[in-house]
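# Sharing a model that was predicted from the sequence below.
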Amino acid sequence: MMDTGLFQLWGMRLLLVFLALLILFFHLLPLDPAPSNWAGPDILVALVFAWSVRRPEYVPVLLVAGVMLLADMMLQRPPGLWSVLVVCAVEWLKSRERRQRETTFVLEWLTFAGTLIVITILYRAVMMILILAPGTLTLSLVQVLMTIAFYPVVVGVSYFLFGVRRSAPGDMDRLGRTL
């Protein structure tokens, strides 16, 4: 007999991997050969953060690490640095999931914004310590602000299209334990 809860769990994990690959594919398309003066939002980070706040069981640590490491390789960032920061931030957000359950969306958005700002500052600081060129500060600020502004869209698409919602206080997991 097939366990529908387990099937849904692995289906959502595979959906996250598919969405990450789709985001990377569109990010790597050579649509404009000239360098841009602004940076678009980091949709992949917003997606992983939104799912980790709303349904932490959909984003296990190894899946996040693998997806983010693949993104580091594909986007030619220092391998592992951004991945480690995102994994640490996701685990911190997952540990706060019970407290975030009863809060408003605005507080969730502010938590996301603060977490993103902290890991971006840490990323730039480590890059400077290692004497690597972290890129212009203006471009990083624009990307962070665009990602923060785009977060409600990612949450809305995740909720309405994929059904990723917050767990209610009385919800049960597939083993019958209270979430």
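Now that the structure is in, tell me what you want to look at.
# Could you use CA atoms for every contact and neighbour count after this?
Fine.
# could you pull out the helices for the chain?
Ranges of helices within the chain are 4-28, 43-54, 61-74, 81-95, 97-100, 105-129, 137-162, based on DSSP state H.
# what's the offset of the second one from the middle of its chain?
If you compare the mean C-alpha spot of helix 43-54 with that of the full chain, they lie 3 Å apart, counting by CA atoms, centre = their mean, to the nearest Å.
# got a list of contacts for that helix?
Under the criterion CA atoms under 8 Å, 6 or more residues apart in numbering, residues 20, 23, 58-59, 64, 86, 90, 93-94, 96-97, 100-101, 112, 147, 150-151, 154-155, 158, 164-167 lie in contact with helix 43-54.
# Residue 113 is in contact with residue 148, correct?
Yes: in this structure residue 148 lies within contact range of residue 113 using CA atoms under 8 Å: 5.8 Å.
# Check it against this one:
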Amino acid sequence: MIQLPSRAFVLGTLVFLGVAAILLFLRLLPLSTGIMGWPGPDLGLALILAWVLRRPDQISAPAILLVVLVEDLLLMRPPGLWAAIVLLGSEAARLREPRWRDQPFMVEWLRVAVLIGAMMLGYRLVLVLFLLPVSALGQVILQFLATALAYPLVVFGARWLIGLRRVARRDAI
């Protein structure tokens, strides 16, 4: 028999989709003056990784894929490439979440930064391999640093604004 999804799963997924839509809307707003400076962090990626490491039971792979694929299309990136890489990275983090649960936040932050770096490097390598245009390496490194440095702020914001807390060991399946 087919089991219906729990109320917490549906509510968590809807909240995630809503927050991701707000972040994408803010990213699409024409706020720049035309001068390209420091690239901002990828808050959507940081949110996905924070959510997967805090509440892996509330966010599914299709929801992650949908959010990043819509972002790919609206930001005019190669459709599906970054979505596939983010899905692979988030599922790798989800598999390791039980082992990372009892670690201090600094260790999680370092692991997430390494994962973000590997994802961005993989994306860039695929673009180069298929002779697609790539952005300047300096801009990519700055975006990686901005995303890695923004991760603790995203975790704090998700905990404070949404109430996204880490799953307790007794509540884990």
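Structure received. Since the model is a prediction, treat every value here as computed from it, not as a measurement.
# if I pick the closest residue to residue 113 of the second structure other than its chain neighbours, what's in contact with it?
Nearest non-adjacent residue to residue 113 of the second structure, counting by CA to CA, 6 or more residues apart in numbering: residue 148, 5.2 Å away. By CA under 8 Å, 6+ apart, the contact set of residue 148 of the second structure is 41, 46, 109, 112-113, 116.
# Which among those count as buried?
Among the contacts of residue 148 of the second structure, those classed as buried by 16 or more other CA atoms under 10 Å are 41, 46, 109, 112-113, 116.
# returning to what we had before: and the furthest pair within the contacts of residue 148 of the second structure?
Using CA to CA, the two most remote members of the contacts of residue 148 of the second structure are 41 and 109, lying 14.9 Å apart.
# Can you give me the distance of the closest residue in space to residue 124 of the second structure that isn't next to it in sequence to residue 141 of the second structure?
Spatial nearest neighbour of residue 124 of the second structure, chain neighbours left out: residue 134 (7.0 Å); criterion: CA to CA, 6+ apart. Distance check for residue 134 of the second structure against residue 141 of the second structure: by CA to CA, to the nearest Å, it reads 13 Å.
# Next: residue 54 of the second structure.
The gap separating residue 54 of the second structure from residue 141 of the second structure is 26 Å, by CA to CA.
# got it, and residue 67 of the second structure?
Note on residue 67 of the second structure: its distance to residue 141 of the second structure, by CA to CA, is 24 Å.
# go on, residue 167 of the second structure?
Here the criterion is CA to CA. By it, residue 167 of the second structure lies 32 Å from residue 141 of the second structure.
# just residue 126 of the second structure next, same as before
17 Å.
# repeat for residue 160 of the second structure
For residue 160 of the second structure, the distance to residue 141 of the second structure equals 29 Å [CA to CA].
# now swap in residue 93 of the second structure and tell me
Per CA to CA, residue 93 of the second structure is found 22 Å from residue 141 of the second structure.
# Those two - which one has more neighbours?
residue 93 (20 against 15; other CA atoms under 10 Å).
# What does residue 80 of the second structure correspond to in the first structure?
With TM-score structural alignment defining the correspondence, residue 80 of the second structure maps onto residue 80 in the first structure.
# Just give the nearest non-adjacent residue to that match, would you?
Residue 80 of the first structure sits nearest to residue 69 (CA to CA, 6+ apart), 5.8 Å away.
# returning to what we had before: out of the contacts of helix 43-54 of the first structure, which are buried?
With burial judged by 16+ other CA under 10 Å, the buried subset of the contacts of helix 43-54 of the first structure is 20, 58-59, 64, 86, 90, 93-94, 97, 100-101, 112, 147, 150-151, 154-155, 158, 164-167.
# Measure the mean distance from stretch 87-96 of the second structure to the first structure post-superposition.
Compared with the first structure after the fit, stretch 87-96 of the second structure shows a mean deviation of 0.4 Å (mean CA distance after the TM-score superposition for the first structure).
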